[in-house]
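**Student:** with the sequence up front, the predicted model follows.
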Amino acid sequence: MAINNSSGDNLQLNEVIVAMVPWPEHGHLNPLFLLSRFIASHNIPVHFLCLTARNHDLKKRLQGVRRNVTDENLHFCDLSVPKTEAESDKDLLLENLGKSICEKCHLLSKNTKRLVIINDCLMITYIRDLHSIPNIKCYSFHFFSSFVRYSTFRQILHIVDEDQDKLVQELGDEFPTVESTFGPHLEEYIQEEREWKLNSGVVLNSFRELEDKYLDSFAIHAEDITPVWCLGPFHMLLESSVDLLNRSAQHVSLEFLDKQDANSVIFVSFGTTTTLSQEQVNELALGLEQSSHKFIWVVRDADDERLDTENNSEGKDGKVVLPEGFEERVEGRGMVVRNWAPQLEILGHPSTGGFMSHCGWNSCMESISMGVPIASWPVHVDQPYNTVFITNVLKIGISVWKWSRREEIVPAAAIEKAVKTLMGTPEGEEMRQRAVELSNKIKNSVSHGGLARKEMESFISNITDN
């Protein structure tokens, strides 16, 4: 296993060094990358330990942006694995990656009084050798929401909760199950996590005013006294975090939005892990066309599943074929963006009034923080739970299609109805107003003196204090 530390190995002795250990897929990388920049802004050295190809993508994001001087404290430690092994066995790749991470952490621990490790919770299986390092503190990052964490644990541990029971009764087979989302091995993972002795705390991409109820309920019912820090939304950790996107200032989608009325455009994007079938693409195109509403649609295939492959997500040449004549028919009203689009800036633009999304938690947090309601179209894992949270708990969105009918092609009529409801009805406007209220709460929370800001300061103190 070759290790290339782009920051060099001749490190001075530090009071604290932070090693960031992400799960090497982009939905997991991005929040920890933002958290890394936030910690580095406190003059703390941060080493981002990930596959070379993934680090390469992140380095490109820092090229040509207005970098904070403290970004000099952010170091990318490039880890490589043999391609022949990676292509044949993903689990073997992760085992080898875990060995490299542990080797690197051993080296880092010799250059600091305390090595703080922030690891994606999914990496626990592969970094067991960290136990042999004497001067470490480990914090587990959970990429999903407190609502998901509580709802899944509740099913597995058979916890009785009147409010949750009522919600499940109301939704019936629309309430997701562990089997239909995370699969059969979640219980094994939960047991492994509970037996993980190094955990000094949990870090969440959320904020307390949004999910405090589920944080408290989880702690009570799961008998979990591990400290929890809600540091989200991660894209708001740094006041200048939007500078990561400033090179997109002239992106064609933003030029399009500049010409539209307030709240008149729906943004359609399904993240980096979803590939729609050709039949589904055709139905989505027809639904958007028949809705008569303005839209921006990001059309792309899912990222390459091979973890050792350079993603190049911002220049991905998708092979999705749109119906003949579609773009000509919607010209001036709808825009198709192939490959990458500046999602955060699009959601933050005053002309954007809705978001049709797979409801991944990163996208949910971005949409909520920008005050944009969601037409939810979940595909797998935590997304169906997020849909319930968005539509039935927060009431800032609608479901495009029933989760119980997820194996079916979503017809154009359902897509058209969802767009019209979200963008052109009093019901949709009420959702928008609730989303704006939540957005204002977030902005107050992350501002100086706010609850989220105090939580951020508490976390930094926790990892640096003796």
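**Tutor:** Looks like it arrived, so ask away. Since the structure is predicted, the reported quantities are computational estimates derived from the model, not experimental observations.
**Student:** every contact and neighbour count from this point should use C-alpha atoms.
**Tutor:** Will do.
**Student:** what about residue 120, how many neighbours?
**Tutor:** Applying other CA atoms under 10 Å, we find 22 other residues in the vicinity of residue 120.
**Student:** repeat for residue 157
**Tutor:** Neighbours of residue 157 (other CA under 10 Å): 11.
**Student:** just the buried positions in stretch 404-423, please.
**Tutor:** Buried residues in stretch 404-423, defined by neighbour count with 16 or more other CA atoms under 10 Å: 410-412, 414-423.
**Student:** make TSV out of these and add secondary structure and distance to residue 145.
**Tutor:** Output for these, formatted as TSV (DSSP: H, G, I helix; E, B strand; the rest coil; distance: CA to CA, whole Å):
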residue	secondary structure	distance to residue 145
410	coil	26
411	coil	29
412	helix	30
414	helix	27
415	helix	26
416	helix	29
417	helix	28
418	helix	24
419	helix	26
420	helix	28
421	helix	26
422	helix	24
423	helix	26
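**Student:** alright, now check it against this:
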Amino acid sequence: MWNGGMVIRNIIEEMFMNLKIAPFHASSVMVRYGKLDEDHEMVPTGFRDLSQPLKLPGCISFQGKDLPSPVQERSSEAYKIVLLACQKLRLLDGIVVNSFVDLERDVITALLESDHDYPRVCHVGPILRTRSTNVSGSNSECLTWLGNQPRNSVLYVSFGSGGTLSQDQLDELALGLEMSGHKFLWVVRAPSGLANSAYLSAQKEDPLDYLPKGFIDRTKGQGFVVPSWAPQIEVLSHESTGGFLTHCGWNSTLEAIVYGKPMIVWPLFAEQGMNAVMITEQFKVGVRPRGDENKNGIVEREEVAKVVKIVMESDEGRELRRRTEVLKDAAAEALSEDGSSTKALSNLAQEWSNLSGI
């Protein structure tokens, strides 16, 4: 790529490293959000009350409950803020998205061919960090443990930078991992009633104090528990890691695909519900555990053990792994010298340089 384009590429990559960038399907619902809101009969109190699944251009259908959390309640301030932001999206010349053609081809095609006044959407991904930061001391111990495990034998469990579970759900997840009999590397945070509480305040407690009594001793050798943070890039790229239980943040989703790890999807907030639907039903590289609606959606230990076994040992899990490998290769191709994302970024850089005189 020519020098001015390289400068702009570096700027875009830095932006993506420091922002939570939504995928094409989330961008699609955002640009349609304002018009959907105008139909008061369709969303009388919020998108959670959609009488029919929402069909987006080029996407599978989404239930109202899977749409981003701020749009669930029409009377909330968050709803109004998001609505205003989405209405302004139509004033943009374009949207740069951290995704790639072979991952969301149908959505991209539908947006390009649509008669609606959508902004142009430019795919430049997957753009990811190549290594984690602050890998030292206790954080590196998990990598040492991982290096002593057989190939594809370990399930990595992490809910991202801010995700937390309730105490009841933490207990069930722990006991389900133990029950599965499979090896696991688990990033544990102290429980909370808010799914994103780790974003809101520092975690001062020792998360290990909240695990079921005797869990650490019983799973010694089977699992490795890391308080609060682990070097995710190094874990996902490791040959011993065979699967990823994830909150479905878009960065984590792309990392799983780039490193070829099938997923157990466990969305908590934001657009993660939409991502979970895409991962399981459109990309078909993950499975989703069922929560007990009679127990506030708690995923019980038997269900946890079931989905772990599906991903780690079943024929279905092997097919998930095969499909993930196909997308892994497609991601690498998109970023190659003649790849779709490289060309898209080069064209974008040329346009910007023409405007700025670089």
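**Tutor:** It's in. Treat the numbers as computed from the prediction; the structure is a model and nothing was measured.
**Student:** what ranges does the second structure have for its helices?
**Tutor:** Counting by DSSP state H, the segments of the second structure that form helices are 3-18, 24-38, 77-89, 105-113, 138-147, 167-180, 197-200, 215-218, 232-236, 250-258, 272-277, 301-313, 315-334, 340-356.
**Student:** hey, which of those helices is tucked in deepest?
**Tutor:** Of these, the one with the most neighbours on average (mean count of other CA atoms under 10 Å) is helix 272-277, at a mean of 25.
**Student:** average offset between it and the first structure?
**Tutor:** Superposing on the first structure and averaging over aligned pairs (mean CA distance after the TM-score superposition for the first structure), helix 272-277 of the second structure comes out at 0.8 Å.
**Student:** give me the stretch of the first structure that that helix matches.
**Tutor:** Against the first structure, the aligned range for helix 272-277 of the second structure is residues 383-388 (TM-score structural alignment).
**Student:** could you do stretch 308-318 of the second structure as well?
**Tutor:** On the basis of TM-score structural alignment, stretch 308-318 of the second structure is assigned to residues 419-429 in the first structure.
**Student:** how long is that stretch from one end to the other?
**Tutor:** The straight-line separation of the ends of stretch 419-429 of the first structure (CA to CA, to the nearest Å) is 12 Å.
**Student:** mind listing residues that contact it?
**Tutor:** By CA atoms under 8 Å, 6 or more residues apart in numbering, the surrounding residues in contact with stretch 419-429 of the first structure are 263-266, 288, 291, 293, 353-354, 373-375, 397-398, 431.
**Student:** before we move on, back to that, kindly reformat the helices of the second structure as TSV containing distance to residue 60 of the second structure.
**Tutor:** As requested, the helices of the second structure are arranged in TSV below (distance: least, CA to CA, whole Å):
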stretch	distance to residue 60 of the second structure
helix 3-18	26
helix 24-38	10
helix 77-89	21
helix 105-113	10
helix 138-147	37
helix 167-180	29
helix 197-200	31
helix 215-218	40
helix 232-236	28
helix 250-258	18
helix 272-277	8
helix 301-313	23
helix 315-334	18
helix 340-356	23
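**Student:** which one of those lies nearest to residue 71 of the second structure?
**Tutor:** Of all the helices of the second structure, it is helix 77-89 that lies closest to residue 71 of the second structure, at 5.0 Å by CA to CA.
**Student:** for that closest one, packing partners?
**Tutor:** Under the contact criterion of 3 or more CA pairs under 8 Å, 6 or more residues apart in numbering; DSSP states H and E, the helices and strands touching helix 77-89 of the second structure comprise helix 24-38.
**Student:** mind listing what the residue nearest the centre of the first structure touches?
**Tutor:** Residue closest to the average C-alpha location in the first structure (CA atoms, centre = their mean): residue 362, at 2.9 Å. Residues counted as contacts of residue 362 of the first structure (CA under 8 Å, 6+ apart) are 27, 31.
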